[in-house]
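Asker: prediction below, plus the sequence it came from.
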Amino acid sequence: MKQAICRFIYHKLLGWKAEVNVPDFKKCIICAAPHTTNWDLFIGKLFITAIGRESGFLMKKEWFFFPLGIIFRKMGGIPVHRDKRTSMVDQLVQRIEKSDTFHLAITPEGTRSANPDWKKGFYYIALGAKIPIVLIGIDYEKKCITAGKYLLPTGDIEKDMKEIKLYFKDFKGKHPEKFTIGNID
């Protein structure tokens, strides 16, 4: 029922398309970009549910105030305490190892503003847990979300990050001026 409702809203009411060319892994990190508006969360959650999959997401703890905190947690939100010196990567790797299934969406830019220095936590989580990274591009111009590629992190972060960034180079966020893959030479 939830999938049918999300499919109706995503496809019929909003007019978005979905292209999915990756397996439905039992465990994976979803690298989703570009992230240029708060609407990305809602469009992304509609997409993932409409295609019959589930995913949690990371969000800065400041958004988890009452009553939004209850809603975000129910949607799969995990608050990130950026001011604490705790290893979110290690905590998530342990959580993944204990779970039968695990899907977590992370925006590599770490902000809704243009940031050429992408965060690498998503990469280290996948590397530590030995799970694939699924690349999902959000394109507002085409009104399409594409899950078109995945990779297993090799440990060669420079090579892998270049491949990841190149995948996202042609996707247009809601505010394209707020997205950059930076210098990949």
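Answerer: Done, it's in.
Asker: can we go C-alpha only for contacts and neighbour counts from here?
Answerer: Noted.
Asker: which residues touch the residue nearest to Arg82 when sequence neighbours are not counted?
Answerer: Spatially, and ignoring its direct neighbours in sequence, Arg82 is nearest to Lys60 (7.2 Å; Cα to Cα, 6 or more residues apart in numbering). When contacts are counted by Cα atoms under 8 Å, 6 or more residues apart in numbering, Lys60 touches Pro79, Val80, His81, Arg82.
Asker: and for Cys28?
Answerer: Phe102, His103, Leu104, Ala126, Ile131, Pro132, Ile133, Val134.
Asker: which one of the residues you listed is nearest to Lys159?
Answerer: Using Cα to Cα, Ile133 comes nearest to Lys159 of those, at 14.2 Å.
Asker: alongside the first one, take a look at this:
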Amino acid sequence: MPRYTIFSTPVITPLISAVSATALKLLGWQIKGINAADTPRCIIIGAPHTTNWDLPFSLMIAFQLKVPLFWMGKDSIFKFPFGGLMRWMGGIPVDRSRSHNTVTTTAQLFETDASLRILMAPEGTRSAVKGWKSGFYHIAVQGNVPILLGYIDYKRKVGGIAQAFYPTGDYEADLQQIKSIYNQLT
């Protein structure tokens, strides 16, 4: 998926990195967890996804971890006049109204890109949901990549990557284990 993004634009990228570091420090945030830069091909999930602030904080945290990434979002936020900006910020629009073979298409991207990281919200929405969507998991399995467990805790002002999880192909068992890890973070 080679293209200029917020993470690869000459002159602008170091400036945004410095602004991100300063903003997080002034706001009292700590970045914790594993060094995601050691995992060049992965799915990063962020849970829970509860607010529009998740995206800017996720991007600032990614800058601090030195982890360029792409992120998937609903296609409606990619419409004029902000579509170009969202794509430059690493956004990949997803039309959730019908099936577009997104899992297979996304998994195939890992075959051609040796340093592809894609951030996804497993709930698929900011609204309260009973269960997670399984697309992130199936992309990781088909793409043969790990799932990094990202988090943002607004109360404690802590964010980062808790750990890498390597899917076994048993969705139900793996999902239970992933959710158990997230439960320990709170």
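Answerer: Yep, that arrived. None of the values given here were measured: they were computed from a predicted structure.
Asker: where does the TM-score land?
Answerer: Aligned and superposed, the two chains score 0.87 in TM-score terms (TM-score structural alignment, normalised by the length of structure 1); 171 aligned residues with a Cα RMSD of 1.4 Å.
Asker: the residue nearest to Arg82 of structure 1 maps to what in structure 2?
Answerer: Counting by TM-score structural alignment, Lys60 of structure 1 lines up with Lys74 in structure 2.
Asker: repeat that for Arg73 of structure 1.
Answerer: In structure 2, Arg73 of structure 1 lands on Arg87 (TM-score structural alignment).
Asker: show me the contacts for the residue nearest to Pro146 of structure 2 when sequence neighbours are not counted.
Answerer: For Pro146 of structure 2, ignoring the flanking residues on the chain, the nearest one in space by Cα to Cα, 6+ apart is Tyr166 at 4.7 Å. Counting by Cα under 8 Å, 6+ apart, Tyr166 of structure 2 touches Val145, Pro146, Ile147.
Asker: quick one: map Tyr166 of structure 2 onto structure 1.
Answerer: Match for Tyr166 of structure 2 (TM-score structural alignment): Leu152.
Asker: and for Asp153 of structure 2?
Answerer: Using TM-score structural alignment, Asp153 of structure 2 sits opposite Asp139 in structure 1.
Asker: go ahead and confirm its match touches Phe168.
Answerer: No. The pair Asp139 of structure 1 and Phe168 does not pass the contact test of Cα atoms under 8 Å, sitting 9.7 Å apart.
Asker: overlap in contacts, these two.
Answerer: Pro34.
Asker: how about the strands of structure 1, start to end?
Answerer: Taking DSSP state E, the strands of structure 1 run over residues 17-20, 27-33, 56-60, 77-80, 102-106, 133-139, 144-151.
Asker: I appreciate the help and will end here.
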